[in-house]
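J.: no sequence for this one, just the structure:
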């Protein structure tokens, strides 16, 4: 009996030792931190259908978000997940748009965060956020804040409101951590927990975050510049081509402005009515004859675009997509004509397609919140002398009549004298 008791005690001691050895081993199990990867979002730039994409660069910052404790569900009200403050400092590359890059007049498949109004189009690029070198030690939702830096490009309006980026780190069920998802959204609330306390947004089927976005949208505000010619006077030639020079500044290097010379039959576009090439005629100087009118203007390194157009009476060009804040100056070679600012009797068709506008705006100024219609009137008059026959004729005619009358009277007088002598 005593031997049996000793045997039982010995077995219990052995089991206790085994348990003692196992417990530290289990407690020592820890996660191996998982390194972040990278994620992307889209950068949309919306503009008028007449505009060209400007040369510009957008910058962003990424900072740590604020931690939010978990909230348990209460009745029919679901709980929310814990949000952890972000770790480390992610980097985000600049996003650059190039002049003349591809644009879209309708929302493309997958571009869920861009909105277009009538007569608008958009360009898009991709922003990349890198989490390289940042290690996440535990499962959880790590929060960061993405903010766009204000852009100084003329005409650009930025969305500088803070955007929330949540990084979901999960246990794959084997004790291994993985970065499961990056979610960009506009709100600051914690994710709603599902019935198993997991996020409805990532871990199970259910109502996703309603404020998720796939990108950030900016606007590029532009207007159009109409430049035309009016000719008047009794010695003025309406066939004559005049050289009109347009200088536009406060652009960016490489910016492209389209120029319309004729109606393209596309609704919502600014259209001109000028010739593609100036003609050759007796009134036009050789310097202005057979010259091509350009269809684009490109800004140089100092942000200035210059072009000379050759216009007859009643003609005008439409320079499209000038950004708000751009400065324009229109000059011309009037030759021996008198020039005055404005061409009030020449009208351009409004972009809306309904109505017209006289070319009576100033020939220099800044692009503000409306299209500009301007030009010059060239006048040449002469004092036309009347013909000498027309002017002197009545005097000569009167003198002739007087001479004839004198001759007749003289003849009659002589006849009377002869008759008296015979008597």
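T.: Right, received. Where do you want to start? Computed from a predicted model, the values in this text were never measured in an experiment.
J.: can we go C-alpha only for contacts and neighbour counts from here?
T.: Will do.
J.: who's in contact with the nearest residue to residue 316 once chain neighbours are set aside?
T.: Spatial nearest neighbour of residue 316, chain neighbours left out: residue 228 (3.8 Å); criterion: C-alpha to C-alpha, 6 or more residues apart in numbering. Contact analysis of residue 228 by C-alpha atoms under 8 Å, 6 or more residues apart in numbering lists 311, 314, 315, 316, 317, 343, 346, 359, 374, 375, 376.
J.: second one coming, line it up with the first:
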């Protein structure tokens, strides 16, 4: 008898939900937003992750489900005639997570987790309404999805009590569609430029530099970041390894660029040959559209969305040694006097 009641209830609900084929709901959840079963699928994607040279942060996205306490008592769904009630969480795991690591690439940007209603202790038939939201965390560079999803769990009487038969998801209780949380994350860029100035500055000289990307909770040691070193004649592409110094050389008007640098990572730039060979070494940093400011070489700088441009200048001016002129001056005066005396004596003899 109970099996017949369950089949009848399922048929009525399927008709109310516009499902002509009961078996098609689970297969076509992406299209219908209706699940035939007790597990709600949560789809997570990183919408702007399409370049495998970009480093995905180590990050955990969290999702919470709670009863919709705004439901008005006695409210019924028009098509099925069932009461709509706030969801029950007794027997429901109310928090789920999706994790990404530095090893993830664009082909693994879509991930899934599930809320399982099969163990929930429902008290009667009806539609139990829930809200699912993503936790708005504070990881640098990550944009969180603030969409609120409404979940209706259709409960019928089964052989062993009240069981979830269908799950319907929607935004703002409108069109049925599958639950999707879409995130994105920022990258930035770092440019290191070399300038040589002064009347004896050697613009053909290589100056030695060191770049260090520091590991943290979101970017692990050993991960690679693409680097391009550009001169007037050519460009060389290499990689910087997080946690290990990258040694490189730049001449006048050459530069190093990281155009896919993660946001939230700390770097250090140093010219290891600074202030040698009578050069004076200074550095400036320009952050985004801001004006240039002084940068202390080998100091920590955490990246944000604004691109950084660091210009390292070596200046060398050599003056003419004034001491040589001063030493010869007395001899020059004596020479002039002697020449004048010779001329005077010669003229007197002729006279």
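T.: Thanks, I have it. Keep in mind that what you see is a predicted model, and the values were worked out from it rather than measured.
J.: aligned partner of the residue nearest to residue 316 of the first structure in the second structure?
T.: Residue pairing (TM-score structural alignment): residue 228 of the first structure is matched to residue 193 of the second structure.
J.: adding distance to residue 97 of the first structure, write the contacts of residue 228 of the first structure out as CSV.
T.: Listed next are the contacts of residue 228 of the first structure as CSV, based on distance: C-alpha to C-alpha, whole Å:
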residue, distance to residue 97 of the first structure
311, 34
314, 38
315, 35
316, 31
317, 27
343, 38
346, 38
359, 34
374, 31
375, 33
376, 36
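J.: all strands for the stretch 101-250 of the first structure, in order.
T.: 120-130, 135-136, 140-148, 156-157, 163-171, 177-185, 215-220, 222-232, 242-249 (DSSP state E, counting those that start in this stretch).
J.: report the distance from the fifth one to the chain centre.
T.: Pointing back at strand 163-171 of the first structure there. 34 Å (C-alpha atoms, centre = their mean, to the nearest Å).
J.: on contacts alone, who are the packing partners of it?
T.: When contacts are defined as 3 or more C-alpha pairs under 8 Å, 6 or more residues apart in numbering; DSSP states H and E, strand 163-171 of the first structure packs onto strand 140-148, strand 177-185.
J.: could you rerun that using 10 Å?
T.: Counting contacts by 3 or more C-alpha pairs under 10 Å, 6 or more residues apart in numbering; DSSP states H and E, strand 163-171 of the first structure packs against strand 60-64, strand 83-85, strand 135-136, strand 140-148, strand 177-185.
J.: wait, which of these is closest to residue 257 of the first structure?
T.: Closest to residue 257 of the first structure of those is strand 140-148 (C-alpha to C-alpha; 26.8 Å).
J.: isn't residue 234 of the first structure up against residue 378?
T.: No - the criterion here is C-alpha atoms under 10 Å, and residue 234 of the first structure misses it with residue 378 at 11.7 Å.
J.: which residue packs closest to residue 101 of the second structure, ignoring adjacent ones?
T.: Among residues not flanking residue 101 of the second structure along the chain, residue 58 sits closest, at 4.1 Å (C-alpha to C-alpha, 6+ apart).
J.: in the first structure, what residue corresponds to that neighbour?
T.: Checking TM-score structural alignment: residue 58 of the second structure goes with residue 55.
J.: returning to that earlier point: and the helices and strands packed on strand 163-171 of the first structure as CSV, adding mean neighbour count and distance to residue 5 of the first structure?
T.: Formatted as CSV, those follow (neighbours: other C-alpha atoms under 10 Å; distance: least, C-alpha to C-alpha, whole Å):
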stretch, mean neighbour count, distance to residue 5 of the first structure
strand 60-64, 18, 64
strand 83-85, 21, 55
strand 135-136, 20, 53
strand 140-148, 22, 52
strand 177-185, 19, 49
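J.: out of those, nearest to residue 369 of the first structure?
T.: strand 140-148 (24.8 Å).
J.: quick one, helices of the stretch 251-351 of the second structure?
T.: 322-350 (DSSP state H, counting those that start in this stretch).
J.: where exactly do the strands run in it?
T.: 255-262, 266-271, 280-287, 293-294, 301-302, 308-315.
J.: wait, which of the strands of the stretch 101-250 of the first structure is closest to residue 333 of the first structure?
T.: strand 242-249 (5.7 Å).
J.: name the surrounding residues that touch whichever helix or strand comes after the closest one.
T.: As assigned by DSSP states H and E, the chain's next helix or strand after strand 242-249 of the first structure is strand 256-260. Residues outside strand 256-260 of the first structure that contact it (C-alpha atoms under 10 Å, 6 or more residues apart in numbering) are 50-55, 98-100, 224-226, 248, 251, 269-274, 276, 293-300, 305, 316-323.
J.: hmm, 6 Å instead?
T.: Contacts with strand 256-260 of the first structure, where a contact means C-alpha atoms under 6 Å, 6 or more residues apart in numbering, come from 271, 272, 295, 296, 297, 298, 317, 318, 319, 320.
J.: mean distance between that strand and the second structure after superposition?
T.: When the second structure is overlaid, strand 256-260 of the first structure sits 3.6 Å from its aligned residues on average, using mean C-alpha distance after the TM-score superposition for the first structure.
J.: mind putting the helices and strands packed on strand 163-171 of the first structure into JSON lines with distance to residue 45 of the first structure?
T.: Shown next, in JSON lines, are those (distance: least, C-alpha to C-alpha, whole Å):
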{"stretch": "strand 60-64", "distance to residue 45 of the first structure": "15"}
{"stretch": "strand 83-85", "distance to residue 45 of the first structure": "31"}
{"stretch": "strand 135-136", "distance to residue 45 of the first structure": "34"}
{"stretch": "strand 140-148", "distance to residue 45 of the first structure": "13"}
{"stretch": "strand 177-185", "distance to residue 45 of the first structure": "18"}
